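*Asks:* Need coordinates for the below:
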Amino acid sequence: MNKVDVSNELTHLVNGTNTYHNLSVPQLVEKVLERKEGVLTASGAVRATTGKYTGRSPKDKFIVEEASIKDKIDWGTVNQPISEEVFEKLYVKVIEHLKKKNEIFVFKGFAGADVRYRLPIQVVNEFAWHNLFAHQLFIRPETDNDLENYDTKEAFTIVSAPTFKADPSVDGTNSEAFIMLSFEKRIVLIGGTEYAGEMKKSIFSVMNFLLPENNILSMHCSANVGQEGDVALFFGLSGTGKTTLSADPKRRLIGDDEHGWSNSGVFNIEGGCYAKCIGLSREKEPQIFDAIRFGSVLENVVLDDESRVPDYDNAFFTENTRAAYPIEAIDNIVKPSLAGHPNTIIFLTADAFGVLPPISKLTKEQAMYHFLSGYTSKLAGTERGITSPQTTFSTCFGSPFLPLQATRYAEMLGQKIDEHNVQVFLVNTGWTGGEYGVGSRMKLSYTRAMVQAALEGELENVETIQDNVFGLHIPLQVPGVPDEVLQPVKTWDNEDAYYKKAKELAEAFKDNFKKFSNVSEAIVKQGGPIV
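*Replies:* Sure thing, here's the model as predicted:
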């Protein structure tokens, strides 16, 4: 089967008599309830469950090995190759599967809030609630003119068929589930999994390929803007406080997860938010809590049988409970979701070893080193068999979604830091006074004070001392934070124990960094630990 055949198959499906195009939120909610795909919660949100797949399935994700992109992809365990033949045979099966359905749902919209760089996307769904998810997570057309100018040939199409189960022995997959990305055919093929997040992250993977090709840095981060127009980026893995710290009542949200940085500034890739909601409360995260209303989608959240009130503390289905809602559900936002060049970048880590400074200023080389490292730690007790903190490294704070060599993204970041004189800080929201189980978690009030000082430029010319293990530059004073908290060695009772743990983490950094064979010597020597 050639490219034209694939295109025609899709056209026939999308234009079928059983297909609904760009239904409104109320229409989609009605369909979800009519088809018994989900239920209404007390706040008016739709709750759906996803069966056995309650998170992403990285071992089932593939990129089609095509001539035009073959030499550009960073092939490996993250970007697994699949042949064009395997993709096309499975694609035909999925299309035939969907043709037999009574109803198919199509959403046409965009990825990228900056109209100069936005990508037309088309989402073809077997489930109405998946189409509602796509409607809320991607950028919605605001006028008829938006769709009149929609270029179908340029669009990337997601074809999602959760009830189609692959046969690995016949279809060449690793399991019944599959997520396959074809850059030449501009198709994402998803089957065997009901987890809606696969759609969101597939388009992010697409943008992580396309944007750098156009000299735009794609980033897995949140972004906000202050009253003076100053822009801040927050990078951090799960549990580091990215959502909490970027949701600032004094600053407007640009976006909470995916951004591009062009020659004009920063723009949100998405039109919505996909927030973890385990343990959610109005007291801790009022913006997210109040955003979950009519039109929002709750994934795998336990409800009270009678009242339909969500129990956000209940992890019966999974710890990875999620809420999807349009960014307009947040009051304090930038609309459209774009702003100027960043003034400040914050890398967040939750160091359970208790040895990284609570805040440190980074040189450009250190920024690139820590961006490539993407460090945080798993805590003892979170997984069976873990009795002490475990180091976790996720390249560029988003390794599962990077099709290109990691150094490509780091080099672009370094260039932009230089070009725009960006201040970069590493903020440790983890432990102080000892490792997990001995010390205590850094007070949120201290972390907020440090972040605020960084954002307001109060640390630009402050006196610093260099950490003698990691080489980081530690401010000697930060308003609202006791001086002794700033230098981790001073918070430990036993100095020898501190240095033992610090050197242990430093070695982990260096071991992890060995995988970057094409990094400049300056980053290796000037960016990482100095012991």
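*Asks:* can we go C-alpha only for contacts and neighbour counts from here?
*Replies:* Fine.
*Asks:* What helix or strand is residue 169 located in?
*Replies:* Using DSSP states H and E, residue 169 sits within helix 168-171.
*Asks:* Residue 323 too?
*Replies:* strand 322-326.
*Asks:* Can you name the next helix or strand after that strand?
*Replies:* Per DSSP H and E, the first helix or strand lying C-terminal to strand 322-326 is strand 338-339.
*Asks:* for comparison, sequence B:
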Amino acid sequence: MVNHKSLIEGLVNKPSTQKQLSNAELVEASIRRGEAVLTNTGALRAQTGEYTGRSPKDRFIVKDSVSDSKIDWGEVNQPISQEIFDNLFEKVTTYLNDKEELFVFNGYAGADPHTQLQLQVVNEFSWHNMFAKTMFIRPETKEEAAGIDPEFTIVSAPTFKADPEVDGTGSEVFVLVSLEKKIILIGGTEYGGEMKKSIFSIMNYLLPEQGVMSMHCSANVGENKDVALFFGLSGTGKTTLSADPERDLIGDDEHGWNDDGVFNIEGGCYAKTINLSKEKEPEIFEAIKFGAVLENVVIDEEGNPDYDDGSLTENTRAAYPLDHIDNARIPSVAGHPKTIVFLTADAFGVLPPIAKLSKDQAMYHFLSGFTSKLAGTERGVTTPQPVFSTCFGSPFLPLHATVYANMLGDLIDKHDVNVYLVNTGWTGGEYGVGKRMNLAHTRSMVRRAISGDLELGEFVKDEMFGLSIPTSVTGVPSEILAPINTWESTDAYNEKAQGLKDKFIENFKKFGPESAEIAEKGGF
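*Replies:* I've put the predicted structure just below:
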């Protein structure tokens, strides 16, 4: 029988294993080991090779007595046997034991002390350890770190490649989660985001069991304690819109909502940097300094990052500590939300730039989690494609989607929360015909929604989607508020809108009878 705890302790307690290093020490080690380079902003830049994003098809959960009856098994939560996990675990720990150096970080997930997860990260790469230190919540002292008794441990060996025929994996990459052993085993990929999202998946399993809502969203709060949540998939503007200089940032990606209010799960931000500019996103631009980690950002010979260059990947990233944002709230906790914003980048150009949702509509759109995939972003994609990611985070949800949707509905009711759908995508036609929503207009709409100004105005019902559209928003041209008015051809709009509506309806069928009432009350 494999003694998992003993094997991990063997790695952690090796004489050459370096624990709880400072940023300066991790930067020095990363450069010395040839893993990364320092840019002229002070940020560390690493390249992740072949894998520049997550590998969802290579993520598995061990099917055992703990997980069997609780996990929503399927394409997202793929089962794997205890035997396969144990065999790979032994191989990986043996492999890492032969390395001259290993790097260990002890920290936390969750700013709420009552539900905080104590965790440990064991890394082959020093820059991965700096990434973990950046993204998770950091102990204040080495003494505090040494006192952490890990409830979950990540073991990451990016240069260990699995043999699918021998090891029972889908490819050379593997992200294996054992809820019983409380271990996450990662190999074959150098992409840092696998560590971050694996812990988020664990929190999405643990928090609901404690009656706490877990959410893939960003959050901020104004001086009047008006908390706002922003849900949205990659590319919808979640990080950009939550980094508002007029409001304190609670966090940019992962949160919990308990009886006291909301709290950040992380200690850092993980922002996309493609086309990043100081003019459009000054808070994020200025946060990329010493202590930050850049992934796959092209730099010139003088060390200048070129955020417009997507030759390595469009998924260029910056990980930076939360306190790199001047107006970050630390500790990252706040009261109950007054406003929830669902962000979508509709490349079909048929959804309104902003619409108010009833509670039932909010649950429907939460379960749908719609955005678009653009032509040219993936091989073979020549026209906009709809993307439905349940609860705006389906790859990270171990439980059935209705667990999260029902919790959200109850919280909306309990705290009388206003919910808005905001389209940051296209207007006046689909991608290639219309144009992208003006960011300044979107900011104005979001600010008016959060301030409560929109509640004082008039709304009209959109005939196609049944959404309530404001007739006017301060600082926004009224003619863009109803999307049908922005198209040259009404017939063309109706055809495209009906097509998207049909896709919503078809997608919702996957939730089965558990969601029938939500579809009836909140759907189209």
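*Asks:* Can you calculate the TM-score here?
*Replies:* Here the superposed chains carry a TM-score of 0.97, computed using TM-score structural alignment, normalised by the length of structure 2; 524 aligned residues with a CA RMSD of 1.4 Å.
*Asks:* rewinding a little: where does the helix holding residue 169 of structure 1 end up in structure 2?
*Replies:* Helix 168-171 of structure 1 corresponds to residues 164-167 in structure 2, going by TM-score structural alignment.
*Asks:* buried sites along the matching stretch?
*Replies:* residue 167 (16 or more other CA atoms under 10 Å).
*Asks:* mean per-residue distance, it to structure 1?
*Replies:* On superposition with structure 1, the mean distance recorded for stretch 164-167 of structure 2 (mean CA distance after the TM-score superposition for structure 1) is 0.9 Å.
*Asks:* now that stretch, how far from the centre of its chain.
*Replies:* Centre-to-centre, stretch 164-167 of structure 2 and its host chain are 31 Å apart (CA atoms, centre = their mean, to the nearest Å).
*Asks:* Give me the residues contacting that stretch.
*Replies:* 84, 87-88, 170-172 (CA atoms under 8 Å, 6 or more residues apart in numbering).
*Asks:* With stretch 363-372 of structure 2 instead?
*Replies:* Looking at what lies outside stretch 363-372 of structure 2 - CA under 8 Å, 6+ apart - the contacts are 232-233, 236, 342, 344-348, 384-393, 401-402, 405-406, 408-409, 504, 507-508, 518-519, 522-523.
*Asks:* Work out the gap between it and the centre of the chain.
*Replies:* In terms of CA atoms, centre = their mean, the centre of stretch 363-372 of structure 2 is found 15 Å from the chain centre.
*Asks:* what's the matching range in structure 1 for that stretch?
*Replies:* So stretch 363-372 of structure 2 sits over residues 368-377 in structure 1, by TM-score structural alignment.
*Asks:* List the contacts of residue 38 of structure 1.
*Replies:* Residue 38 of structure 1 makes contact with 32, 46-49, 129 under the criterion CA under 8 Å, 6+ apart.
*Asks:* max-length helix in structure 2?
*Replies:* helix 490-508 (DSSP state H).
*Asks:* from the contacts of residue 38 of structure 1, which two are the most distant?
*Replies:* Within the contacts of residue 38 of structure 1, two members stand farthest from each other by CA to CA: 32 and 49, at 12.2 Å.
*Asks:* whereabouts in structure 2 does the strand holding residue 323 of structure 1 align?
*Replies:* Strand 322-326 of structure 1 corresponds to residues 317-321 in structure 2, going by TM-score structural alignment.
*Asks:* Mean deviation, that stretch versus structure 1?
*Replies:* Superposing on structure 1 and averaging over aligned pairs (mean CA distance after the TM-score superposition for structure 1), stretch 317-321 of structure 2 comes out at 1.1 Å.
*Asks:* Tell me, how many residues neighbour residue 248 of structure 2?
*Replies:* Counted with other CA atoms under 10 Å, the neighbours of residue 248 of structure 2 add up to 24.
*Asks:* In structure 1, point me to whatever sits opposite it in the alignment.
*Replies:* Residue 248 of structure 2 maps onto residue 252 in structure 1, by TM-score structural alignment.
*Asks:* Filter the contacts of stretch 164-167 of structure 2 down to the buried ones and hand me the ChimeraX line.
*Replies:* The buried subset of these, as determined by 16+ other CA under 10 Å, is captured in ChimeraX by this line:
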select :88,171,172
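*Asks:* Keep only those of the contacts of stretch 164-167 of structure 2 that are in helices.
*Replies:* Judged by DSSP H, the subset of these located in helices is 84, 87-88.
*Asks:* can you list those in TSV and add distance to residue 437 of structure 2?
*Replies:* Formatted as TSV, those follow (distance: CA to CA, whole Å):
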residue	distance to residue 437 of structure 2
84	48
87	51
88	48
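*Asks:* Whichever residue in structure 1 pairs up with residue 449 of structure 2 sits in which helix or strand?
*Replies:* The equivalent of residue 449 of structure 2 in structure 1 is residue 454 (alignment by TM-score structural alignment). Per DSSP H and E: residue 454 of structure 1 is located in helix 444-455.
*Asks:* Neighbour count: residue 32 and residue 49 of structure 1, which is higher?
*Replies:* Using other CA under 10 Å, the more surrounded residue of residue 32 of structure 1 and residue 49 is residue 32, with 23 against 19.
*Asks:* how far away is the corresponding residue of structure 2 for that one from residue 405 of structure 2?
*Replies:* Using TM-score structural alignment, the partner of residue 32 of structure 1 in structure 2 is residue 30. Residue 30 of structure 2 sits 42 Å away from residue 405 of structure 2, going by CA to CA, to the nearest Å.
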